[in-house]
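1. Sequence unavailable; structure follows:
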C-alpha cells in the first residue's frame, strides 16, 4: 500500500503540472481568433481520452492482470511525453523579465486575479466547486459500489458515460457561448451540476437506477466541461499573455489545493453525519457556489472580454495589472461598434447615474426594484459597448461625452469660485478615462497611497457623492467638456432639465486640490 500511495501522489502531482502547462502553451501556440475553438477542442480531447481510457482499461482487466494494465497505462504516459517533445520551441520570455519563484508567481497571480472584477468571482467559484467536488468524489465510488450495489462493471459504465458527456459539453461550449453569452452559459452549467447530483442521493439498488445514473453522470460532466471551457476562455481573453501562466497556476492551486482539504473534511464529516450526509453537504456547497456566481457581475457578461493589451514600458514588468481596454477609457472598443441611443427608461437611469446615485437610490427615485436597475445599467453598458470591468465614473463620462444625458446640476452650497488646480484636473480626468486603480494613479501622477485622500478631498470640494458624481460635475463645470452651455439636450425632451450651470469657472490657483 505505501508503494501505491506514493505512486498515486507522484502521478497526481505530474497531472496537475501538465494541465497547468498545457493551458498556457495553448495560448502561446494559438492565434487569438481561433483560441476559443482550440480551448474547446482541448477540453473535448480530455473528455474523449477519459472515456476511451475507462473502456480500454476495463477491457484489459478482463483479459489480463491488473499489473499488466498498469504497465500499459505507464506506456501511455511515455507516449504523451514523446508527443509533448514534438511541440515547437516556444518564444523566450521578454528580456529583463527576470526569474521569480513559483510562490512569487502564485502570489502575483492571486493579486491580479483578486483585483480584476471579472476574474475575482471566477476564482472564488473555482475554489468552492473544487471543495464541493472533492467532498463528493471522496465517497461517490464507495457509495455506488456498496449502497447502490452497481458492481465494478456498472461503475465503469457510469464513468464511461460521464466521460462521453464531458466530450459533448466541451464541443458544445463555443456554440452555447455564441448563442447565450459566457455569463449565462457559465452560471447555468454551474447550477445544473449539483442538480444532476441529486439522483446519486436518491438511488437504490436494482431497477432502472443504473441507466438513470449513467444519463445523469453524462449530463453532469457535460455541464462541468462547458463550465471549465468557459472559465478558461474568459481567463485567456482577460489576462495579458505574460500573465497567463500565473493566473493558470492560481486557478490550478485553487482547485487542486482545495480537494485534499475537502477530502480530509469529508472523512471527518462521514464519521459524524454518515456518507449520505457527506454527499449532501458536497452538493449543497456546489449549489452555494452557483448562487454566489449568479449574484456576481458574471451574469452580465454577454460576450467574451476583448483581447487584452500587452504590457507597455510604463507597466511594471514583474506584475502586470488588470487590463485597461478601450472601454476603460470611456469609448467603444472598436470604431465598428458605435454607441447606440438609449430608450426613455434607460435615459432615466443614466441621468441619475451621472448624478452619482447608487442603484438603491435610483430604484427608490424611479419606483422600481434594484434588480430592474441592475438590468438597465447592464443594458446601458451594452449600448456603450462597455464590459463589466468598466467603472461607473467611466460610464458617466461616456454618457455625457456622447450627449446621451444632460450634465448634473451643481449641488447646494457649492462654491461658485471653485476650480481645481492642475493636480485636481488630472485626477478628474483619470476618473473619467480609467477604471483600474493602477491606471488612475498613473494618469493622475500620484502614488497609490495618496489616491484615497486626494479623492476624498476632491469630493468634499465639489460637494460630490462619489467618483461618478465627480465626473458628472466635471462636465457641468467645463472641466471635461469645452463649453457645457452648448451641451445639447438628449432626444427625449421629457427628461427634467437641469439648471444652467453657467460658464465654466476660471482656474483657481489658490485651490487646495
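-> Yes, it's here. Please read all numbers here as calculations on a predicted model, not as lab measurements. Residues are numbered from 1 along each chain as shown.

2. switch to C-alpha atoms for all contacts and neighbour counts from now on
-> Noted.

3. Which neighbouring elements make contact with the biggest helix by length in the chain?
-> For the chain, the helix that runs over the most residues, judged by DSSP state H, is helix 244-294. Here helix 244-294 touches helix 2-29, helix 102-115, helix 119-146, helix 182-195, helix 198-202, going by 3 or more Cα pairs under 8 Å, 6 or more residues apart in numbering; DSSP states H and E.

4. which one of these lies closest to residue 58?
-> Across the helices and strands packed on helix 244-294, the minimum distance to residue 58, taken as Cα to Cα, is reached by helix 119-146, at 15.7 Å.

5. Please point out which parts of the helix or strand following that closest one sit buried.
-> Once helix 119-146 ends, the next helix or strand along the chain (criterion: DSSP states H and E) is helix 151-180. Within helix 151-180, the residues scored as buried using 16 or more other Cα atoms under 10 Å are 154-174, 176-177.

6. For residue 3, grab the count of nearby residues.
-> The local packing of residue 3 (other Cα atoms under 10 Å) involves 8 other residues.

7. distance of it from residue 9?
-> Here the distance between residue 3 and residue 9 works out to 10 Å (Cα to Cα, to the nearest Å).

8. go on, residue 438?
-> From residue 438 to residue 9 the distance is 41 Å (Cα to Cα).

9. Pick out whichever of those two has more residues nearby.
-> residue 438 (17 against 11).

10. So that one is in contact with residue 448, correct?
-> Yes - using Cα atoms under 8 Å, residue 438 is in contact with residue 448, at 7.4 Å.

11. Any idea how far whichever helix or strand residue 378 is part of is from the middle of the chain?
-> Taking DSSP H and E as the definition, residue 378 sits inside helix 370-384. Distance of helix 370-384 from its chain centroid, counting by Cα atoms, centre = their mean, to the nearest Å, is 19 Å.

12. name the helices or strands packed onto it?
-> Using 3+ Cα pairs under 8 Å, 6+ apart: helix 370-384 touches helix 344-353, helix 359-366.

13. Verify the stated contact: residue 164 with residue 48.
-> Yes - assessed by Cα under 8 Å, residue 164 is found in contact with residue 48 at 6.6 Å.

14. Please identify the helix or strand for residue 214.
-> Element membership for residue 214 (DSSP H and E) is helix 209-238.

15. then this one, side by side with the first:
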C-alpha cells in the first residue's frame, strides 16, 4: 500500500521535496523583505506597495494560459530548472541595484515581474510533474509532506527574514532568497527520472488548446468551486496584506522582527494542518475535512475588527488570526491540490492548472492594487477589515459545491469529464 515509507524511498521525490522546501524558505524571506525594503529604503507609499504586489503577480493574469500550453508541450522538469535559475538572477539583481544607489521603485517592479513570470512557469510545471513522478495513490501523502515542508519553511523563513531585515538590512535578506532558487534548481536537476515527452497535438493553434483547458475548469462543478474559492480568497488576502504591511510597519511602528514573528505564527498553524491533512481526511472524510478547515481558516481574519492600537491585545489578535488561518489554509490546500491532480486527465494537467492559476492567481494583482487604494483612501486598518470580510465569504464556494459530500478524493474514472470544444 502506498504511504509514507514508499514516498520517502523515492529518490526523485526526496530531491523535489528538498528543492521545494528550500525555495519556499527563500520566498518567505522575500515575502517580508521586499515590501519592507520598498517601505524602509525606497520610502514607498501605500499605493506603491500595492503596485509592487500587483506587478509581482501580474504574470499570473497575463501569461498563465500560455505557460500551461508550454507545460503540456515539453518536458516539465527542464522548465522547472530553467525557472529556478532565472529567478536566482532576477531576485539577486534587486539588492545589487540598491547597493549601487537605486532610489526609485521602478527597477524593482521590472525585476519582480520577471521573477513572477518564471514563478508561473515553475508552479504549473511542478503541479503537472508530480503525477508523472509518483503513482496516483501516493499523491495525497506526497502533497501533505510537501505542504508541511513549505509551511515549515514559511515558519522559519518569515521569522529569519525579520531578523535579517533587522540585523543585516532588507537587501541582504532578498539576496538569501535568490540563492535559495539556485539550490532548488540544482536539486531538481539531479532527479533520476526519465520523463517521457508529452504528446503534442497535431493542431498546435493556441486558441483551441486554451479553450480546452478553460472549458474543463468552467464546466466542472468541482473545478468551479475550487477556483472560485481560491480566487476570492487570494483577492481578499491581498487587500488584507497591503493594509497589514503598512499598518504594522508605519502606523504601529512594529519592528521587522515582530512582523516576521506574526507571519511565522501562520506558518505554525500551516505546518500542523499540512502534517495532519491525510490523517484527518481518512478519519472524517475528504469533503467534510476540507469544508470545515476552509470555513474556520477563512473566517478567523475577522478578528482584526477588534484590533486598534499597537498594544499586546492587538498583537495577540493578529497572532491568533494568522495561526488559525494558517492551519485551515494549509489543510485545505492539500485537499485542493490532490483533488486537481486526481480528477483532471493527464493530457490536460498543464492547461487545466494554467487556467486554474489564471483565475485564482490572476486576481492577486487586482486585489493588491485595490488594497493600496483602499488603504490610502480609508486607512490601512480599514483596508485590512475589508479584506478580512472577503476572506470569510470565500468559503461559500465550497459550501454550495459537491465537495462536502465526498468521502475520498475521486479518481478520473469516477468523474464524467466535461465536454470541451476541440
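-> Thanks, I have it. Source: prediction; values computed, not measured.

16. Kindly provide the TM-score of these chains.
-> Here the TM-score for the pair of chains, by TM-score structural alignment, normalised by the length of structure 2, is 0.68; 315 aligned residues with a Cα RMSD of 2.5 Å.

17. in structure 2, what residues pair with the helix holding residue 378 of structure 1?
-> The counterpart of helix 370-384 of structure 1 in structure 2, using TM-score structural alignment, is absent.

18. Tell me which residues of that helix come out buried.
-> Using 16+ other Cα under 10 Å as the test for burial, helix 370-384 of structure 1 gives 370, 373-374, 376-384.

19. do the same with stretch 304-319 of structure 2
-> For stretch 304-319 of structure 2, using 16+ other Cα under 10 Å, the buried residues are 304, 307, 314-315, 317-319.

20. How about stretch 177-197 of structure 1?
-> 177, 181-194, 196-197.

21. As a check, name the ranges of all helices in the stretch 51-200 of structure 2.
-> If DSSP state H, counting those that start in this stretch is used as the criterion, the helices of the stretch 51-200 of structure 2 fall at 64-73, 76-99, 106-133, 139-168, 170-189.

22. do you know which of the ones you listed lies nearest residue 228 of structure 2?
-> Short answer: helix 64-73, nearest of those by Cα to Cα, at 16.8 Å.

23. and that closest one, what does it pack onto?
-> Packing partners of helix 64-73 of structure 2 (3+ Cα pairs under 8 Å, 6+ apart): helix 106-133, helix 206-219, helix 349-378.

24. Give me whichever of these is most buried.
-> The highest average neighbour count among the helices and strands packed on helix 64-73 of structure 2, using mean count of other Cα atoms under 10 Å, belongs to helix 349-378 at a mean of 26.

25. Which residue in structure 1 aligns with residue 154 of structure 2?
-> Counting by TM-score structural alignment, residue 154 of structure 2 lines up with residue 50 in structure 1.

26. quick one on the thing from earlier: which among the helices of the stretch 51-200 of structure 2 is found nearest to residue 23 of structure 2?
-> Evaluated over those, closeness to residue 23 of structure 2 peaks at helix 170-189, with 4.9 Å, by Cα to Cα.

27. Mean per-residue distance, the closest one versus structure 1.
-> Superposing on structure 1 places helix 170-189 of structure 2 at an average distance of 2.0 Å from its equivalents, by mean Cα distance after the TM-score superposition for structure 1.

28. Now do the same contact list for the alignment partner in structure 2 of residue 200 of structure 1.
-> Residue 200 of structure 1 maps onto residue 304 in structure 2, with residues paired by TM-score structural alignment. By Cα atoms under 8 Å, 6 or more residues apart in numbering, residue 304 of structure 2 lies in contact with 317-318, 321, 384-385, 388.

29. Next, see which of those residues are matched by contacts in structure 1.
-> Retained in structure 1 (both residues aligned by TM-score structural alignment, their matches' Cα atoms under 8 Å) from those: residue 318.

30. what would the contacts of residue 304 of structure 2 look like in CSV with distance to residue 23 of structure 2?
-> As requested, the contacts of residue 304 of structure 2 are exported to CSV (distance: Cα to Cα, whole Å):
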residue, distance to residue 23 of structure 2
317, 30
318, 26
321, 25
384, 28
385, 31
388, 28
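
31. Hmm, residue 69 of structure 2 is touching residue 350, no?
-> Yes - using Cα under 8 Å, residue 69 of structure 2 makes contact with residue 350 at a distance of 6.5 Å.

32. Determine the residues that are contacts of both of those two.
-> By Cα under 8 Å, 6+ apart, residue 69 of structure 2 and residue 350 have no common neighbours.

33. how about the strands in the stretch 301-450 of structure 1?
-> Per DSSP state E, counting those that start in this stretch, the stretch 301-450 of structure 1 carries no strands over any range.

34. quick one: stretch 321-333 of structure 2 to structure 1 mean distance?
-> Mean deviation for stretch 321-333 of structure 2: 1.3 Å (mean Cα distance after the TM-score superposition for structure 1).

35. whereabouts in structure 1 does that stretch align?
-> Taking TM-score structural alignment, stretch 321-333 of structure 2 hits residues 216-228 over in structure 1.

36. Spatially nearest residue to the residue in structure 1 that residue 231 of structure 2 lines up against (excluding sequence neighbours)?
-> Mapped onto structure 1 by TM-score structural alignment, residue 231 of structure 2 lines up with residue 127. Distances taken as Cα to Cα, 6 or more residues apart in numbering place residue 254 nearest to residue 127 of structure 1, at 5.0 Å, with adjacent residues excluded.

37. And the one you found, how far from residue 181 of structure 1?
-> Taking Cα to Cα, one finds residue 254 of structure 1 at 25 Å from residue 181 of structure 1.

38. And the closest residue to residue 252 of structure 2 other than its chain neighbours, how close does it get to residue 15 of structure 2?
-> In space, and not counting its chain neighbours, residue 252 of structure 2 is closest to residue 310: 5.3 Å by Cα to Cα, 6+ apart. The gap separating residue 310 of structure 2 from residue 15 of structure 2 is 43 Å, by Cα to Cα.

39. check contacts around the closest residue to residue 405 of structure 2 other than its chain neighbours.
-> Once flanking residues are discounted, residue 405 of structure 2 sits nearest to residue 287: 5.7 Å by Cα to Cα, 6+ apart. By Cα under 8 Å, 6+ apart, the residues touching residue 287 of structure 2 are 281, 403-408.
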